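**Student:** A predicted structure for the sequence below; I have some questions about it.
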Amino acid sequence: MRKYCKAYLLKDLRRFAGWKEPQELEGEALTDESVVYIWDDFTVVRSPVVPEKGVIWDQVTQAWREFCQDELHFEIPQDLRSEAAHTTQAP
């Protein structure tokens, strides 16, 4: 179960070298100024309220995790880390 997400402008995520958005997305077109959310499992969605709909990115690789941590400074708050560790560990 996801516990934490953080909002970013899409233009910041588009800096990732391997970034590709789905061809078909419901709702408004995505622009650089669109606000999207990175979850503690490193997936990206349009809305934190209904995360199962509007998935923009689910290609979680080591390079993606490093980009999120190093370039976007994505970090799970200390008080949530022990809970989130179970969902972010690779099988």
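**Tutor:** It's in.
**Student:** hey, let's count contacts and neighbours off CA atoms from now on
**Tutor:** Will do.
**Student:** Need the outlier residue of the protein, farthest from its centre.
**Tutor:** Asp79 (19.6 Å; Cα atoms, centre = their mean).
**Student:** Assign the spatially most central residue of the chain to helix, strand or coil.
**Tutor:** Closest to where the C-alpha atoms of the chain average out (Cα atoms, centre = their mean) is Ile38, at 2.4 Å. Under DSSP: H, G, I helix; E, B strand; the rest coil, Ile38 falls in the strand class.
**Student:** Next up, a structure to set beside the first:
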Amino acid sequence: MRKYCKAYHLEDLRRYPRWQEHPVDTNTSALTDETIVYLWDDFTVVESPVLQQGNLFDTVTPEWKTFCTETLNFAIPEDLQYAYQVE
């Protein structure tokens, strides 16, 4: 279950060498580098954190995870780590 996401400009994620967006079927305008998108804790990317739409990017590989953590500095904040503890 997804618990945490962080907003990024699409241009930041597009720096990933193997970035390939899935076609987005929405009534919104085309995605630009300035579009805000959301990176989830499962390393998938969506346009909206609340609307149930398809993933913009879901090719989760070790290289993608490394890019997210090292280049984008993506991490679950310490004050939310409790939500990931197994009981």
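**Tutor:** That came in fine, so what should we check first? Because the structure is predicted, anything quoted here is derived from the model rather than measured.
**Student:** returning to that earlier point: Ala7 is in contact with the residue nearest to the centre of the first structure, correct?
**Tutor:** Yes. Judged on Cα atoms under 8 Å, Ile38 of the first structure makes contact with Ala7 at a distance of 6.6 Å.
**Student:** Please enumerate the strands of the first structure.
**Tutor:** Secondary structure of the first structure by DSSP state E: the strands cover 5-9, 35-39, 44-45, 55-57.
**Student:** Comparing those, which comes out most buried?
**Tutor:** Most buried of those by mean neighbour count (mean count of other Cα atoms under 10 Å) is strand 44-45; its value is a mean of 24.
**Student:** Name the residues that touch that one?
**Tutor:** Contacting residues not belonging to strand 44-45 of the first structure are listed as Val36, Tyr37, Ile38, Trp39, Pro51, Glu52, Lys53, Gly54, Val55, Ile56, Trp57, Asp58 [Cα atoms under 8 Å, 6 or more residues apart in numbering].
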